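Asker: here are the coordinates; sequence isn't available:
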């Protein structure tokens, strides 16, 4: 019998050209006792697959075009509220969560609420996936652990449980970021508005980003398509303008982004077109030119932005920032 707490939880899944096994995993969730199972099609879902999802009871959203991961998540959150849910568990089409993930995260959220801790999101620890770099979530300076739950700067969206009341106060994901850095900006904004982001170490989920890894100079980063690396770089540069992004994070990124870009260029064979695209992306970020990348491929699937394409830099030794913990 499904846990009664699941009746107030919606499950949201983002889709982009899913294969039959991925569609089947979404269909299988429809009978799990959730308030709603909501899928957003960002393109490429076959009509027959859409019909099978609808017959299974999945709420299928689509705009007929690729709106990016951030807008897809925002529309899923709106549909979850309309379904009467107060929490939202986010997954992507590649996710293979443990059967007890939702219950474990709900219990973690209850412990945080019981401790009087305002929380925006609680998520699982990253489990290793063969051939992929697992994300690392740096701790939030000045924020104490709560009942075994670790405060972190940010969490990947996939596998995370969002408190929808907090989501309404923090605001939606930035649609103009489109795909990369979406979760970083939102989590930093959540912390600045008094809502924490917490890691539940008693739950884990594999994360897969990119196609292989780049290893050099002691750095490991996913090997991404050029438009993904450029969009990440653009959004990271733009984030320097945002007051809620901690100063120490900006300083670390100031040193780290050129290293990442250089390693990516080297991995691409030092092709001039690659470095010119990355330089243009940095310029666009500095000038605030956001939105869908102009070289977004329309005929190939995109990995969701589960984590930034980098080893998150460690905070440099200096006084903690003055933004609210």
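Answerer: Structure's in. What do you need? This structure is a prediction, so every number in the text was calculated from the model and none was measured.

Asker: from here on, contacts and neighbour counts on C-alpha atoms
Answerer: Will do.

Asker: can you pull out the strands in the protein?
Answerer: All strands of the chain, identified by DSSP state E, fall at 9-15, 36-41, 59-62, 87-92, 119-127, 149-151, 161-163, 196-206, 213-216, 219-222.

Asker: please convert these to CSV, extending it with mean neighbour count and distance to residue 257.
Answerer: Shown next, in CSV, are the strands of the chain (neighbours: other Cα atoms under 10 Å; distance: least, Cα to Cα, whole Å):
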stretch, mean neighbour count, distance to residue 257
strand 9-15, 27, 28
strand 36-41, 27, 32
strand 59-62, 18, 34
strand 87-92, 26, 27
strand 119-127, 25, 23
strand 149-151, 22, 25
strand 161-163, 25, 29
strand 196-206, 22, 24
strand 213-216, 16, 14
strand 219-222, 20, 12
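
Asker: okay, now the one to match up with it:
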């Protein structure tokens, strides 16, 4: 099986990146690193032997960077492509465990059990009801792979056949909900998505967490909040996204951002960006925006 790992980074910590790269190479994966940093030369490719380094010289967004790496991997004859962020933490058993359910030429997506690096709790995957409402799914000690509908892209793997059927990432989303939209596209084409309990990964999300009882979320800067709100509204325009799911996502984002505005120091920036996000989302304006 010809495995390629695509790592998207943005002003990365070189030590952590090197550790991830070395772990993947020892697991017999080719490694492609796509750098979204505006400043070139932050990383010396000599420090990352055995890896293909692709500096873009601009922040092209997660979706476009992933697509650049995926296209390169497919062009090199990849059977399976694994996606990572720069702060993904894995061990030597991760890749063999994750890829065990995959078969060459069969469309399928697999993902690990996902934990917060700082606080240790498990991030859920999601299973949609018949009407399209998302239900959180946790591992709960299950030993065997189990079916879900939405997973986080970091640490996930897909066969080349999957991309041939579902296509690549939606670049108009730039950063947030890219994986969600793509998973729902796979779902609409009956491509199975599974979580593999034997594969576990740590990851860092957001700058801090906000917890109001039943509502937990992560605090991101005003720019990220723009993309989160806008892209939630853009989901309504996708035929493969159930209306109930898009409605839940939009209302959840608006509620979370309302609480964030009430507690944040830089309220004006959050209000300005969220207002612009609503305007752009309703009008169907995507892509990178200067906010």
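Answerer: Now that the structure is in, tell me what you want to look at. For clarity, every value in this text was computed on a predicted model and none was experimentally measured.

Asker: give me the TM-score for this pair.
Answerer: Overlay of the two chains. TM-score (TM-score structural alignment, normalised by the length of structure 2): 0.87; 279 aligned residues with a Cα RMSD of 2.4 Å.

Asker: against residue 207 of structure 2, how distant is residue 262 of structure 2?
Answerer: According to Cα to Cα, to the nearest Å, residue 262 of structure 2 and residue 207 of structure 2 sit 17 Å apart.

Asker: no no, residue 100 of structure 2
Answerer: 34 Å.

Asker: who's more crowded, the two?
Answerer: A count of neighbours by other Cα atoms under 10 Å puts residue 100 above the other of residue 100 of structure 2 and residue 207, at 12 against 9.

Asker: corresponding residue for the more buried one in structure 1?
Answerer: Counting by TM-score structural alignment, residue 100 of structure 2 corresponds to residue 107 in structure 1.

Asker: what's the answer for residue 175 of structure 2, then?
Answerer: Using TM-score structural alignment, residue 175 of structure 2 pairs with residue 179 in structure 1.

Asker: if we can go back for a sec, as TSV, the strands of structure 1 with distance to residue 290 of structure 1 would be great.
Answerer: Below are the strands of structure 1 laid out as TSV (distance: least, Cα to Cα, whole Å):
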stretch	distance to residue 290 of structure 1
strand 9-15	21
strand 36-41	22
strand 59-62	22
strand 87-92	23
strand 119-127	25
strand 149-151	30
strand 161-163	25
strand 196-206	26
strand 213-216	26
strand 219-222	22
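
Asker: which one of the ones you listed lies nearest to residue 241 of structure 1?
Answerer: Nearest of the strands of structure 1 to residue 241 of structure 1, taken as Cα to Cα: strand 196-206 at 21.9 Å.

Asker: what's the closest one aligned against in structure 2?
Answerer: Under TM-score structural alignment, the alignment places strand 196-206 of structure 1 onto residues 192-202 of structure 2.

Asker: centre of the chain to that stretch, how far?
Answerer: Counting by Cα atoms, centre = their mean, to the nearest Å, stretch 192-202 of structure 2 is centred 14 Å from the centre of its parent chain.

Asker: do stretch 10-30 of structure 2 as well
Answerer: Centre-to-centre, stretch 10-30 of structure 2 and its host chain are 18 Å apart (Cα atoms, centre = their mean).

Asker: now swap in stretch 96-108 of structure 2 and tell me
Answerer: Worked out by Cα atoms, centre = their mean, stretch 96-108 of structure 2 lies 19 Å from the chain centre.

Asker: which residues are in contact with it?
Answerer: For stretch 96-108 of structure 2, contacts defined as Cα atoms under 8 Å, 6 or more residues apart in numbering pick out 1, 27, 79-80, 110-112, 157-162, 165, 191-193, 196, 198-199.

Asker: check stretch 119-127 of structure 2 too.
Answerer: Contacts to stretch 119-127 of structure 2, defined as Cα under 8 Å, 6+ apart, come from residues 113-116, 134-138, 147-152, 202.

Asker: what is the nearest of the residues you listed to residue 54 of structure 2?
Answerer: residue 152 (23.1 Å).

Asker: what lines up with the closest one in structure 1?
Answerer: Taking TM-score structural alignment, residue 152 of structure 2 has residue 156 as its aligned residue in structure 1.

Asker: need the contact list for the corresponding residue of structure 2 for residue 220 of structure 1.
Answerer: When structure 2 is aligned by TM-score structural alignment, residue 220 of structure 1 is paired with residue 216. The contact partners of residue 216 of structure 2, by Cα under 8 Å, 6+ apart, come to 209-210.

Asker: hmm, back to that, the match of residue 175 of structure 2 against residue 71, yeah?
Answerer: No: look at residue 179 of structure 1 against residue 71 with Cα atoms under 8 Å: they stay out of range, at 9.2 Å.
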